[in-house]
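**Student:** Here is my input; please provide its structure:
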Amino acid sequence: MKNKKIYSYDVTEKTTLIELLAKDTGLSKQSLKRYLNNGAVWVQKKGKKKIERTRRASFELLPGSHVKFYYDAKLEKFEELNPELIYENRHWGVWYKPANLLTQGTKYGDACSLERALEKLGKKVFLVHRLDKETAGLILVAYSSKTASDFQQIWHTDKIKKMYLAEVLGEIEDTKEVQIIKKKLDDKDSETHFTVVENRDKTTIIEAALQTGRFHQIRRHFDLIGHPVMGDPDYGNKNKNEEGLKLIAHKLTITDPITDKAFAFELDEKKRSL
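**Tutor:** Sure, this is the predicted structure:
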């Protein structure tokens, strides 16, 4: 069996989800139950337009239903990573996301995601922003669609400030001033501000702030100026390591859109260590 495959079924007779999958995939029911629990199976009920993630093995399927199973052998078993609560009120919370935990699941599953981890804690989660899988750090989540919308309206204003620490390859001169990278990404204007925190042997610790929000912006910008982030699996040369991506979202300043109260969060020394 391939490591990754999409199974698609048009249901022609009444059955259960587990029986349908076991009949065709060759996987054991025990294995299939793990995939179901991990969120890899989707069902479109007869007469419905929406296809929904379904976890119950005994789910009854009627003729006219449609099933998709997004199989990825790597996602049957995985290291469980848990987010840590930093602060919350009834409207929103700030959590620490460890590296290698997705912010949001994919069609192949959501068990390795912050969103699912919080749902299992009884939280109704509405994502306001995301961190890359490989990036550790502070992330804000809303607990209602209204609060998420309120945050989105102020997200690109000075009422929200996010700061990142990164270890990059090579020595960048410490000018004691804010340095600016202005390079287009995906044909769009993109701007990153940074200061040098520390020069190490063959690497530099920088603190960065995004002025725009492009895909992998910090990682791509520093690669483009010849100083890729250490441990980046996708960008750069001679910057690979076994420890993982050296990029952390270590500071988050928020003005609560509901109360207009200011909050400032910063990771402790251990979590922000590079």
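**Student:** For the rest of this, base every contact and every neighbour count on C-alpha atoms.
**Tutor:** Noted.
**Student:** could you show me where the strands are in the stretch 51-200 of the chain, in order?
**Tutor:** In chain order, the stretch 51-200 of the chain shows strands spanning 52-53, 60-61, 66-72, 84-88, 92-97, 126-127, 136-142, 160-169, 179-182, 191-199, with DSSP state E, counting those that start in this stretch as the criterion.
**Student:** Following up with a second sequence; could you model it the same way so I can compare the two?
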Amino acid sequence: MQNELEVIITDQTGRIDKALATTLHNHSRSQITQWLKEGCVFVNGTVSRANYKVKKGDHILITIPEVKELTLEAQDIPLEIVYEDEDVAVINKPQGMVVHPSAGHPDQTLVNALLYHLTSLSSINDVIRPGIVHRIDKDTSGLLMVAKNDQAHESLAQQLKDKTSLRKYIALVHGSIGHDKGRIDAPIGRSKVDRKMQAVREDGKQAVTHFTVLERFDQFTLVELQLETGRTHQIRVHMQYIGYPLAGDPVYGPKKTLKTNGQLLHAKLLGFTHPKTNESMVFEAPLPKAFEEVLENLRKNS
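**Tutor:** From the prediction side, this is the model:
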């Protein structure tokens, strides 16, 4: 059975998510944003978007979905925990591991491993994503921050939104990039051709990626990339957009590529402010062995 919340706008102004956050003190803004995404918030009988600006007299009805019982299985899956305290954890995810369960991956995910190895996880996201503040793709390796309680989750998520966290990646791309540095500012949205893909679109969300060339080979370039934003498949889409798709990428790359188990993309460096101590924390993970072996072979043949 669903519960309902009613709000009548009197003197609140601005976006509906902010207006509701100032009114519904027992519910976090992240939770309100999730309700908006799920189409649970109605303004004057119509489903509301997150960017709707409230007006005096608006009647807002929130139908709170029934809480699903957590049935995820804790699984003893090897996990490299780079750092852990009572609030946060930093994980070095291997290539090939899915972050959270989905229809095609009901178990053997990072979340299943976290439930086994960690004593607590935040509950802000839905039941299949406890502790998950941000994601990296299945075939992308590297560092992820995990929230162990809701306060930490709110802080880390806000840092991502404010672009104050630090995320650097290493990628091998097709082609020889002639300039040493670059900035890609191109909005990203769901592809109109294939709903499973993302694409650069004028009506997409702002996405900014910076890159620096680290090493050049005959037909490939090794680059370091820094994210300003965190759109789905952002690096993969942006590098394809400028003509240098990731090596091994089965979705956005060419069919004739290096033999890999997916795109050669590694989340090398992760930095954030600790949600409780305000300490600046930076972590680094070396390239996976398989990635290093590809580079060694390219060096030998160049």
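**Student:** quick one on the thing from earlier: mind checking the strands of the stretch 51-200 of structure 1 for the one nearest to Val229 of structure 1?
**Tutor:** For these, the distance to Val229 of structure 1 is smallest for strand 160-169, at 4.2 Å, taking CA to CA.
**Student:** Where does that closest one end up in structure 2?
**Tutor:** The alignment of strand 160-169 of structure 1 onto structure 2 (TM-score structural alignment) spans residues 165-174.
**Student:** Same check on stretch 201-208 of structure 1?
**Tutor:** Going by TM-score structural alignment: stretch 201-208 of structure 1 matches residues 218-225.
**Student:** on that earlier part again, quick one: contacts of the match of strand 160-169 of structure 1?
**Tutor:** The set of residues that contact stretch 165-174 of structure 2 without belonging to it, under CA atoms under 8 Å, 6 or more residues apart in numbering, is 159, 219-227, 239, 244-247, 264-273.
**Student:** that older thread, now distance to Asp234 of structure 1 and mean neighbour count too, for the strands of the stretch 51-200 of structure 1, in CSV please.
**Tutor:** Output for the strands of the stretch 51-200 of structure 1, formatted as CSV (distance: least, CA to CA, whole Å; neighbours: other CA atoms under 10 Å):
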stretch, distance to Asp234 of structure 1, mean neighbour count
strand 52-53, 30, 17
strand 60-61, 41, 18
strand 66-72, 21, 21
strand 84-88, 27, 14
strand 92-97, 20, 20
strand 126-127, 25, 19
strand 136-142, 16, 24
strand 160-169, 14, 22
strand 179-182, 20, 14
strand 191-199, 19, 18
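**Student:** Next, format those as CSV and append distance to Cys112 of structure 1.
**Tutor:** As requested, the strands of the stretch 51-200 of structure 1 are arranged in CSV below (distance: least, CA to CA, whole Å):
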stretch, distance to Cys112 of structure 1
strand 52-53, 15
strand 60-61, 27
strand 66-72, 13
strand 84-88, 15
strand 92-97, 11
strand 126-127, 16
strand 136-142, 14
strand 160-169, 23
strand 179-182, 33
strand 191-199, 30
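**Student:** Which one of the ones you listed lies nearest to Ile6 of structure 1?
**Tutor:** Closest to Ile6 of structure 1 of the strands of the stretch 51-200 of structure 1, according to CA to CA: strand 66-72, at 4.7 Å.
**Student:** what span of structure 2 lines up against the closest one?
**Tutor:** Strand 66-72 of structure 1 corresponds to no residues in structure 2, going by TM-score structural alignment.
**Student:** What lines up with Asp10 of structure 1 in structure 2?
**Tutor:** For Asp10 of structure 1, no equivalent position in structure 2 is identified, counting by TM-score structural alignment.
**Student:** ugh, wrong one, Gly231 of structure 1
**Tutor:** Using TM-score structural alignment, the partner of Gly231 of structure 1 in structure 2 is Gly248.
**Student:** and that match, how far is that from Gln198 of structure 2?
**Tutor:** Separation of Gly248 of structure 2 from Gln198 of structure 2 (CA to CA, to the nearest Å): 17 Å.
**Student:** ditto for Thr260 of structure 2
**Tutor:** Between Thr260 of structure 2 and Gln198 of structure 2 the distance, using CA to CA, works out to 22 Å.
**Student:** more crowded one of those two?
**Tutor:** Gln198 (22 against 15; other CA atoms under 10 Å).
**Student:** Aligned to the more buried one, what sits in structure 1?
**Tutor:** Counting by TM-score structural alignment, Gln198 of structure 2 has no partner.
**Student:** For the nearest residue to Gln198 of structure 2 once chain neighbours are set aside, grab the count of nearby residues.
**Tutor:** Distances taken as CA to CA, 6 or more residues apart in numbering put Arg190 closest to Gln198 of structure 2, at 4.4 Å, once the chain neighbours are dropped. The local packing count at Arg190 of structure 2 equals 17, with neighbours defined by other CA under 10 Å.
**Student:** do Lys49 of structure 1 as well
**Tutor:** 8.
**Student:** cool, Ala290 of structure 2 as well?
**Tutor:** Other residues within reach of Ala290 of structure 2, judged by other CA under 10 Å, total 13.
**Student:** which stretches of structure 2 form helices?
**Tutor:** If you assign secondary structure with DSSP state H, the helices in structure 2 sit at 16-23, 29-37, 110-117, 150-162, 234-241, 289-301.
**Student:** For Phe283 of structure 2, which of those is the nearest?
**Tutor:** Each of the helices of structure 2 was checked against Phe283 of structure 2 via CA to CA, and the shortest separation belongs to helix 150-162, namely 14.9 Å.
**Student:** elements contacting the closest one?
**Tutor:** For helix 150-162 of structure 2, the contact count by 3 or more CA pairs under 8 Å, 6 or more residues apart in numbering; DSSP states H and E identifies strand 141-147, strand 265-273 as packing neighbours.
**Student:** Recalculate using a threshold of 10 Å.
**Tutor:** helix 29-37, strand 88-93, strand 141-147, strand 166-174, strand 265-273 (3 or more CA pairs under 10 Å, 6 or more residues apart in numbering; DSSP states H and E).
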